[in-house]
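Q: below are the sequence and a predicted model; questions follow.
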Amino acid sequence: MTETKEELALLADTAARFAKSDIVPHLAEWEAAGELPRALHRRVAELGWLGLGYAEELGGTPASWAMRTTLAEVLARHGGSGGLMASLFSHNIGLPPIHRHGSAALQAEVIPGVLRGEQISSLAITEPGGGTDVSALRTTARREGDEYVVDGEKIFITSGMRADWITAAVRTDPKDKGPMGISMLVIPGDAAGLSRSRLKKMGWHCSDTAQLRFDGVRVPARYLVGEEGQGFKMILTNFNGERLSMAALALGFSERCYDEALSWARQRKTFGMAIVDHQVIRHKLMDMKTRIESTRAWLNAVVARADSGDKADKGAEWVAQVCLLKNHATQAMQFCADAAVQILGGMGFMEGTACERIYREVKVMTIGGGTDEIMKELASRQLGL
């Protein structure tokens, strides 16, 4: 599906107005609470944004990557909170494996309620003993009749405290210690034997993040996503979409830092003149702008290939582009956050400014979805190096 420029512009305008009226005034309250109200999920669902990219028969709306990344960028720019974006849209990493590989019955049971904002979906892969090395995960799911019995732990799970559905990577073949022993299993949030602990973080304060423990959790076998042993491939595919979305978010946060720094520079006066009139400040702003525009151009190019419909456009070289784009975008965000705080000076160190929040949140962007180092290694392998 390809939207027109006018349709994308209308979406951007609507999202910007929504962020200013329905998000920004409440951010401090939500950060203090450590989570988002479920009413916000329902409100965003009414706008149709939770369902972008999902099948119509499941309550979604087919949408291009151009539309999805436009929404992510604009809400990030005008909302200014990575925690909000991670939590509000955690279903976009929790549902895709089900949407692509789950049975029709599983899709019908799980997806519609989430897209209506009535339920929350999360993804559980990372474990206390390992992060990006997915093939080494230790959480097990052994088959007993018509059920799987799950034992193990997951950590750093976004929306983990509130999730009604947890799409978890589990080891179903104890003999295979590598990637082929991994499967994907949907675990209901009210399952007996599931316990959750809230984690405190440097940033993303309005996103509930949890450590999950599975102690003999029994899950109906029909909640298996696809076939046993196919989980690792699902995870790799899922990462591509997550990283592309993170690049769009990083672009939006970089723009927010630039917007706030420029506004402050025009208002703040030192030695009888606005600080924007000092060459050193203008040059800082232009360094920010350079990184923003290079990220935008690269993102648009990668998104265009994703939406082309040509499978050849999404091969190994495209995956490498996604990895390197994710690094470039998050590093641009890191630079812009640092420069904005410096331009704001003491005010940039105070809670309440967007750049202070983004400064605290930038590190998780360079870690989540694959660290900078892993992205470089994966890209080099995709390019045959």
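A: Arrived safely, thanks for sending.

Q: please count neighbours and contacts with C-alpha atoms only from this point.
A: OK.

Q: which one's the longest helix in this protein?
A: Ranked by number of residues, the top helix in the chain under DSSP state H is helix 231-267.

Q: how far off centre is it?
A: 9 Å (Cα atoms, centre = their mean, to the nearest Å).

Q: and that helix, what does it pack onto?
A: helix 65-79, helix 91-94, helix 96-101, strand 182-188, strand 273-274, helix 279-306, helix 316-344, helix 354-367 (3 or more Cα pairs under 8 Å, 6 or more residues apart in numbering; DSSP states H and E).

Q: need these in JSON lines (columns: mean neighbour count and distance to residue 131).
A: Compiled in JSON lines, the helices and strands packed on helix 231-267 are given as follows (neighbours: other Cα atoms under 10 Å; distance: least, Cα to Cα, whole Å):
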{"stretch": "helix 65-79", "mean neighbour count": "24", "distance to residue 131": "25"}
{"stretch": "helix 91-94", "mean neighbour count": "23", "distance to residue 131": "16"}
{"stretch": "helix 96-101", "mean neighbour count": "20", "distance to residue 131": "19"}
{"stretch": "strand 182-188", "mean neighbour count": "27", "distance to residue 131": "15"}
{"stretch": "strand 273-274", "mean neighbour count": "13", "distance to residue 131": "47"}
{"stretch": "helix 279-306", "mean neighbour count": "17", "distance to residue 131": "26"}
{"stretch": "helix 316-344", "mean neighbour count": "24", "distance to residue 131": "17"}
{"stretch": "helix 354-367", "mean neighbour count": "22", "distance to residue 131": "10"}
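
Q: included below, for side-by-side comparison, is a second structure:
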Amino acid sequence: MASKIPAMREISREEVAKHSKQGDLWVIIDSKVYDLSKFAALHPGGLGVLSDPEVAGQDATEIFYSLHRHEVLLKPGYARLQIGTLPGKKPQINANSVGAISKVPFAEPTWLSDGYYSPYYNESHRAFCAELRKFVETEVLPEAQLHEETGKHPSKALLARHAELGLHAMRLGPGKHLKGLTLMNGVVKPEEFDFFHELIATQEFVRIGARGYFDGFLAGMIIGLPPVVNFGKPELREKVVKEVLSGEKVISLAISEAFAGSDVAGLRCTAVKSEDGKYFTVNGTKKWITNAAFSDYFTVGCKTAKGLTVLLIPRGEGVETTPIKTAYSAAAGTAFITFDNVKVPVENVLGREDDGLRVILSNFNHERYGMSASSARSQRMIVEECLKWANQRKVFGKPLISQPVIRNKLAALIARVESVQSWLENIAYQMNNMSYEEQSLKLAGPIGLLKMECTRTAQETARDATQIFGGRAITRTGMGRLIEQYHRTVPFDAILGGGKSSNTTLSNVPISISFILRACAVAEDVLGDLGVRQAIKQMPPNVRL
């Protein structure tokens, strides 16, 4: 049975000072009085820290916040230690209320900050953001933080809850797949939903600060389902899309192999058509596949007689997945897939046989746009952490923020995140006003350049944040836990969605095939090259210096 929290009473500083020894130890933290008599022996930092004359029986607010995050005091086990408050005093340090907008400068995009304006966002976007933020903080965040450590995949219950709100469908962006759905309790109508709503959805989920869990929360669907939506035969499309968007089934995109990451021409997974033409026999492997460990469907690139074919393969006989240990949480479900004589009906071909390149490339603009949105918001989260820490951490008797070198690093952090967010919003505006064909023709290069800039600046931000937090930046718990995770996982962004060109349309493929099909060791540079090549194609022939 849970113990009851004692009734609060007013306790003077003088009374607190009388309880300053082992077995009888009280402290003050932010005007609240805590009885640590029994807890002291269990303190992770040891009894000696709490027995210090500057802590035991004293106001330990400053010392506490130099060692612990505020969230520690909010945990039930610690909250029960509070026995009273100082007379006439109110706590000065409070966690943000659920759904609140942070007051820390630059902690929110400009459009969300008090007193600022934006030409892009309207009341629909604001209402959507407010409703979504409450949901993420109350229902997603608790599971995310737990599963990030345990490595468990997102729960079926939470996946179903997302489906109920239409969030799975919204993460695919605007389109016909939203028709007839109730989105976020009716806050936004399907016909109103645009790329800024999607941008908000992506960035609000990033705020959970759990990178592995974030990728595990159907990142595979975002890249694995669009080929089914856009290229699947009607009967297959209707069945699979319904199952996935309802949260009943999970899908992932399986292209990369041990011998062929970005080198699509090097694929060794084969699909051999039967003599009667009714099915393909698939043999081969796929590697580094996000969500594969718990997927029910796989959108698979296979080598066929005359080219590349994309097949939708359900989990079944001959399909095995083996988890891959990576630098981030197993919650992402990253896995190795083996296909051993798997029979796949021809009805499961996505697009046309031997024309799978078109299918694979069709979603790269949207994929990279989403990755850029995630990267920008992750950087902003780090900016907020660094500003808070620099303001509260004291060195040589002064706040860390008083050091010019720290202010210089903070300036660089802020400049980077504001730059990529502004560019990102400009891209979203273009996407809102262009057809798919126009986006493919005009935005492949700019989006590639944006992703390159996001991932490069992100790694600079990770380095600077580590310097600001010092030793705390290499610990997986405590003050610098978000910095440690960010520094450990941010290099992934430069690899994902990187090596293949996406300058394509549904009706044509005006791209350099040799460029696409060669191996890519430096994904960021490939994206930069893509952007410049596309720009050069649009250079007027009659311009000179």
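A: Happy to help now that I have it. Bear in mind the structure is a predicted one, so any value in this text is a computation, not a measurement.

Q: would you pull the TM-score for this pair?
A: Overlay of the two chains. TM-score (TM-score structural alignment, normalised by the length of the first structure): 0.92; 376 aligned residues with a Cα RMSD of 2.1 Å.

Q: circling back: for residue 166 of the first structure, find the nearest of the helices and strands packed on helix 231-267 of the first structure.
A: Residue 166 of the first structure sits nearest to strand 182-188 of all those, at 5.0 Å, using Cα to Cα.

Q: what span of the second structure is the following helix or strand past the longest helix of the first structure aligned with?
A: Counting by DSSP states H and E, the next helix or strand C-terminal to helix 231-267 of the first structure is strand 269-270. Here strand 269-270 of the first structure aligns to the second structure at residues 394-395, judged by TM-score structural alignment.

Q: residue 319 of the first structure against residue 240, yeah?
A: Yes - counting by Cα atoms under 8 Å, residue 319 of the first structure does reach residue 240; the two are 6.9 Å apart.

Q: which ones are touching the closest residue to residue 267 of the first structure other than its chain neighbours?
A: What sits nearest to residue 267 of the first structure in space, not counting adjacent residues and going by Cα to Cα, 6 or more residues apart in numbering, is residue 274, at 6.3 Å. Neighbouring residues of residue 274 of the first structure by Cα atoms under 8 Å, 6 or more residues apart in numbering: 265-268.

Q: alignment lookup: residue 331 of the second structure to the first structure.
A: Using TM-score structural alignment, residue 331 of the second structure pairs with residue 206 in the first structure.

Q: which helix or strand contains that match?
A: With DSSP H and E as the criterion, residue 206 of the first structure is inside neither a helix nor a strand.

Q: next, count neighbours for it.
A: 25 (other Cα atoms under 10 Å).

Q: distance of it from residue 227 of the first structure?
A: Separation of residue 206 of the first structure from residue 227 of the first structure (Cα to Cα, to the nearest Å) stands at 35 Å.

Q: cool, residue 264 of the first structure as well?
A: Taken as Cα to Cα, the span from residue 264 of the first structure to residue 227 of the first structure is 55 Å.

Q: more crowded one of those two?
A: The residue with more neighbours, out of residue 264 of the first structure and residue 227, is residue 264; 19 against 13, by other Cα under 10 Å.

Q: out of the contacts of residue 274 of the first structure, which is most surrounded?
A: Most crowded among these, counting by other Cα under 10 Å, is residue 265 at 21 neighbours.

Q: about what we covered before: could you dump the helices and strands packed on helix 231-267 of the first structure into CSV and include distance to residue 248 of the first structure?
A: Formatted as CSV, those follow (distance: least, Cα to Cα, whole Å):
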stretch, distance to residue 248 of the first structure
helix 65-79, 5
helix 91-94, 14
helix 96-101, 18
strand 182-188, 27
strand 273-274, 32
helix 279-306, 7
helix 316-344, 8
helix 354-367, 11
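
Q: out of these, nearest to residue 375 of the first structure?
A: Per Cα to Cα, nearest to residue 375 of the first structure of these: helix 316-344, 5.1 Å.
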